[in-house]
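*Asks:* Give the three-dimensional model of this entry:
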Amino acid sequence: MASSHRIDPDARPYAPEGIATKPEVGFEGFAALDLRIGRVTAVDPFPEARQPAWKLTVDFGPVLGELRTSAKITSYAAEELLGRTVVGAVNLGAKRIAGFTSQFLVLGGLEPDGTVRLLAPDADLAPGSVVG
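*Replies:* Got it, this is the predicted structure:
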């Protein structure tokens, strides 16, 4: 399912040369994040969202179980996402988006035009594995 959302081909809001660095947070700031490996178990449309998005259900293993998130990653077809390994920040707190509770943030790198490219490990790690 392709997105009908069009991005201005000349817009490059995330071009690396135009993004300033953020202030240092120290190791403690990084260590406060709980980053985990998860496996996508369900992908559902999210027509209520203001911008094109999917509702993802991700298995984060025996301790965390399944968590749900809204993700603006419609450059991926549902079939490409189902079963895929992803990296999630699981301790940022829940956020309500168009009546849906998003429980974690799926991580990705940004193309210059804002298209998200999901982060994933280069080996098959078990759901719930810690990212460090």
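
*Asks:* C-alpha from now on. contacts and neighbour counts both.
*Replies:* OK.

*Asks:* So which other helices or strands are in contact with the strand or helix carrying S70?
*Replies:* S70 belongs to strand 66-71 when assigned by DSSP states H and E. When contacts are defined as 3 or more CA pairs under 8 Å, 6 or more residues apart in numbering; DSSP states H and E, strand 66-71 packs onto strand 54-59, strand 100-102, strand 105-106.

*Asks:* can I get those in CSV with distance to E66 and mean neighbour count?
*Replies:* Formatted as CSV, the helices and strands packed on strand 66-71 follow (distance: least, CA to CA, whole Å; neighbours: other CA atoms under 10 Å):
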stretch, distance to E66, mean neighbour count
strand 54-59, 4, 24
strand 100-102, 12, 17
strand 105-106, 13, 22
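
*Asks:* one more to put side by side:
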Amino acid sequence: MSMGTTGMNGTAPAALIGWDDFLRVELRVGQIVQAEVFAQARKPAYLLHVDFGAELGVKKSSAQITHHYQPQDLIGRQVVAVVNFPKKQIGPIQSECLVTGFHDENGHVALCVPDRAVPLGTRLL
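*Replies:* This is a model prediction of the structure:
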């Protein structure tokens, strides 16, 4: 099936990158240890505390994942996050990582997760 000039989500395909470009993005597995409603966010979001193991420790992230998840159900879940973005001020907190996910057919985010437990801090390669 050809998708022509747009991808399945209606956006144009990204430009090709080299292996070195991919290696610059540090995607690591972390475990959510705390999740709470982020009341100060402009759009509905949770404030997540994600443990990436001894090397990286716990990092905070704002995540707009309120449609599919409740805070108490996120505790203990492993997620994939970008850990080498600069910190970003979001309201009163500094987001220290970007938890990854995919938009479903209605535009709600489903988390990108490993299909089995892996050691915290493991890098995606």
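
*Asks:* Of all the helices and strands packed on strand 66-71 of structure 1, which one is nearest L92 of structure 1?
*Replies:* L92 of structure 1 lies closest to strand 105-106 among those, at 7.6 Å (CA to CA).

*Asks:* residue range for that closest one in structure 2?
*Replies:* Using TM-score structural alignment, strand 105-106 of structure 1 lines up with residues 98-99 of structure 2.

*Asks:* how big is the offset of that stretch relative to structure 1?
*Replies:* Stretch 98-99 of structure 2 differs from its equivalent in structure 1 by a mean of 0.2 Å after superposition (mean CA distance after the TM-score superposition for structure 1).

*Asks:* Could you find the counterpart of T115 of structure 1 in structure 2?
*Replies:* Checking TM-score structural alignment: T115 of structure 1 goes with H108.

*Asks:* scratch that, P62 of structure 1 is what I was asking about
*Replies:* Aligned counterpart of P62 of structure 1 in structure 2: A54 (TM-score structural alignment).

*Asks:* Mind jotting down where the helices sit in structure 1?
*Replies:* 26-31, 61-64, 78-81 (DSSP state H).

*Asks:* Could you dump these into a markdown table and include mean neighbour count and distance to T41 of structure 1?
*Replies:* Shown next, in a markdown table, are the helices of structure 1 (neighbours: other CA atoms under 10 Å; distance: least, CA to CA, whole Å):
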| stretch | mean neighbour count | distance to T41 of structure 1 |
| --- | --- | --- |
| helix 26-31 | 9 | 27 |
| helix 61-64 | 12 | 12 |
| helix 78-81 | 15 | 9 |
